[in-house]
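[1] below: sequence and its predicted model.
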Amino acid sequence: MQTTKHYKTALSIAGFDGSGGAGIQADLKTFSALGCYGMTVLTALPVQNTQGVRSIHGLPLKAIEEQLEAIFEDITVDVIKIGMLFTEEIIQCVAAFIKRSRYKHIPCVLDPVMVAKSGDPLLKPEAVSALKKTLLPRASVLTPNIPEAEVLFGKKIPTDTTRLEAAKALAQLGPTTVVIKGGHTQDAHCRDLVYARETSEHMWLDNPRINTHNTHGTGCTFSAAIAAHLAHQKSTEKAILLAKTYISQALEAGAAYSMGHGHGPVHHFHAFWS
């Protein structure tokens, strides 16, 4: 008798990137590279390429809710990854759905996307408060970069001490684990902070900075990698460490390629392509 197999499934609730380097496209590539069956719910349609964002079209709330209903009514979701949400209304729509009692057990990785690699805004300023109030309490892992953490925290965090202070404060809003990514500094090393609320323990992840212009979608890819490893039932700490290795290798492998005239993508399939 043949045994029925089940995929490890990961759902990305995020925006679109027609150039393929960020958003749901980056998430799907990451999920696939790490052995997960990826699914998506589209929240917004940024018209963008490697050079920047030309315009953004938010999806109607009804369309977003119908997408969520269609997935969850039919397929078991092992992990949720949330990226670009764009408006306060979209944030509230997504939050109301995933906070339903029957979905509360599903791990959720929240990447609080605010600005594209090109510097173009991807979250309306008035939506930050809604993000903090409705989705941070639902997050298993929160993955802001330093500028995003500063917006959420309300203060500049130029030092290790202030970053740890910010991580502790953000964790008190609900996330079980906060990862403040250090890629936006000009230091020779990228220094990420991982803070666990339940134990009040923290660790620093130090990696040499990779010299590359191809950094489009790094945040999306990193958070999607954490989600993929959580779907495979890795511990949160292990998932973060494995995701850090994956994004570092994707950046290093992608540095050799040229795509577009702006910030090119990382190499999501570096382990499979020669």
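    Received, thanks. Everything quoted here is computed from the prediction, not taken from an experiment. Residues are numbered from 1 along each chain as shown.
[2] contacts and neighbour counts: CA atoms only from here.
    Fine.
[3] mind listing the helices for the protein?
    Under the criterion DSSP state H, the chain contains helices at 23-33, 61-74, 88-98, 128-130, 146-153, 160-171, 218-231, 236-254.
[4] got the contact list for the shortest one?
    Outside helix 128-130, the residues within contact range by CA atoms under 8 Å, 6 or more residues apart in numbering are 88, 91-92, 151-152.
[5] tilt between the longest strand seen in the chain and helix 23-33?
    Using DSSP state E, we find that the single longest strand of the chain is strand 37-49. Strand 37-49 runs at 140 degrees relative to helix 23-33, counting by axes from the mean of the first three to the mean of the last three CA atoms, to 10 degrees.
[6] next one for the comparison:
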Amino acid sequence: MRAKALTIAGSDSGGGAGIQADLKTFHTYQVYGSSVITAITAQNTLGVQAFELVSPSLIERQIVAVLADIGADAIKTGMLGNATIIETVANSLRRYPVALVVDPVMVAKSGDRLLVEDAVQALREQLVPIASLITPNLPEASVLLGREIDDERTMYAALDDLLKLGAKAVLLKGGHLKGQPLDLFADGQQVLELRSERIDTPNTHGTGCTYAAAITALLARGADLVSAVCQAHAFLYEAIASAESIGAGHSPVNHWVWLSERTV
């Protein structure tokens, strides 16, 4: 039977992040993708020009419509926008106990804020505790914990505190580090270092969405969490390395790199 994954996130009109990036990534892994749209953005590779949030009631109706009929083997959340939407999503997903990857999207690649400040507490208290994995980058982890996380020492020190928020595991992404990037995975039993060479390219739009979507797709296919994270890390590196310029700003990663280079 075909593996299925659901993404609950914002729509990127430029196609490089959000719902569009998630569905492209699911397709790469031959996973059937469905979607719940939480926001509609007007954006391109230069940034977010505007966005409007979808009503919580319609978001809930989308979730019920998809899961009551199609179902999902794994679910991913991205841009949620405000506290009411976060609470609506969390309450809805508690009824569907499948693997949940929470990408705590707060700021776009361009620097545009995508989550209002008073929603952080709802994210921390409502959604993170029901997650199988959270995937914050360094700025997002800093907001979640209320302290600066900006080097390897503070990354390691943050792992236990991030786990105390309630998620079963955390993938702390260190793409914002000076020098070579480092990602840390921790689940309370082990800490894994995921290192790679920094690629000199402006074409990194949608990296966080794509990374989390790849993990979600692999979980939907039955992979264990550690294997899913490691495989997704390798996929993202190649997707960045092979990315081409689509627009004049931060163009998206190459979501199809493994379709042309290997059999999944």
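    Done, it's in. Keep in mind the model is a prediction, meaning the values are calculated, not measured.
[7] so after superposing, what's the score?
    With the length set by TM-score structural alignment, normalised by the length of structure 2, the two chains reach a TM-score of 0.97; 261 aligned residues with a CA RMSD of 1.0 Å.
[8] give the aligned range of the longest strand of structure 1 in structure 2.
    Counting by TM-score structural alignment, strand 37-49 of structure 1 falls onto residues 32-44 of structure 2.
[9] stretch 88-95 of structure 1 too?
    Under the alignment (TM-score structural alignment), stretch 88-95 of structure 1 falls on residues 83-90 in structure 2.
[10] and that stretch, what's buried?
    83, 85-90 (16 or more other CA atoms under 10 Å).
[11] again with stretch 110-119 of structure 1
    110-114, 116-117.
[12] hmm, who's touching stretch 180-187 of structure 1?
    Outside stretch 180-187 of structure 1, the residues that touch it by CA under 8 Å, 6+ apart are 143-147, 149, 163, 167, 190-194, 209.
[13] nearest to Leu230 of structure 1 among these?
    Thr143 (14.3 Å; CA to CA).
[14] ok, the counterpart of that closest one in structure 2 to Ser251 of structure 2 distance?
    Aligned by TM-score structural alignment, Thr143 of structure 1 pairs with Thr135 of structure 2. When CA to CA, to the nearest Å is the yardstick, Thr135 of structure 2 and Ser251 of structure 2 sit 22 Å from each other.
[15] now do Leu219 of structure 2
    As it turns out, when the distance is counted by CA to CA, Leu219 of structure 2 lies 27 Å from Ser251 of structure 2.
[16] same check on Ile19 of structure 2?
    Ile19 of structure 2 sits 16 Å away from Ser251 of structure 2 when distances are taken as CA to CA.
[17] pick out whichever of these two has more residues nearby.
    Ile19 (32 against 24; other CA atoms under 10 Å).
[18] what does that one correspond to in structure 1?
    Under the alignment defined by TM-score structural alignment, Ile19 of structure 2 is paired with Ile24 of structure 1.
[19] stretch 204-224 of structure 1 aligns to what range in structure 2?
    Under TM-score structural alignment, the match for stretch 204-224 of structure 1 in structure 2 covers residues 193-213.
[20] mind listing what's buried in the matching stretch?
    Buried positions in stretch 193-213 of structure 2, judged by neighbour count with 16+ other CA under 10 Å: 194, 202-213.
[21] and which of the residues you listed is nearest to Leu23 of structure 2?
    Relative to Leu23 of structure 2, and with distances defined as CA to CA, the nearest of the buried residues of stretch 193-213 of structure 2 is Ala213, at 8.1 Å.
[22] wait, that closest one sits on Lys76?
    Yes - using CA atoms under 8 Å, Ala213 of structure 2 and Lys76 qualify as a contacting pair, with a distance of 6.8 Å.
[23] any residues in contact with both of the two?
    Between them, Ala213 of structure 2 and Lys76 share these contacting residues under CA under 8 Å, 6+ apart: Thr7.
[24] other SSEs contacting the longest strand of structure 1?
    Counting contacts by 3 or more CA pairs under 8 Å, 6 or more residues apart in numbering; DSSP states H and E, the secondary-structure elements packed against strand 37-49 of structure 1 are strand 9-15, helix 23-33, strand 52-58, helix 61-74.
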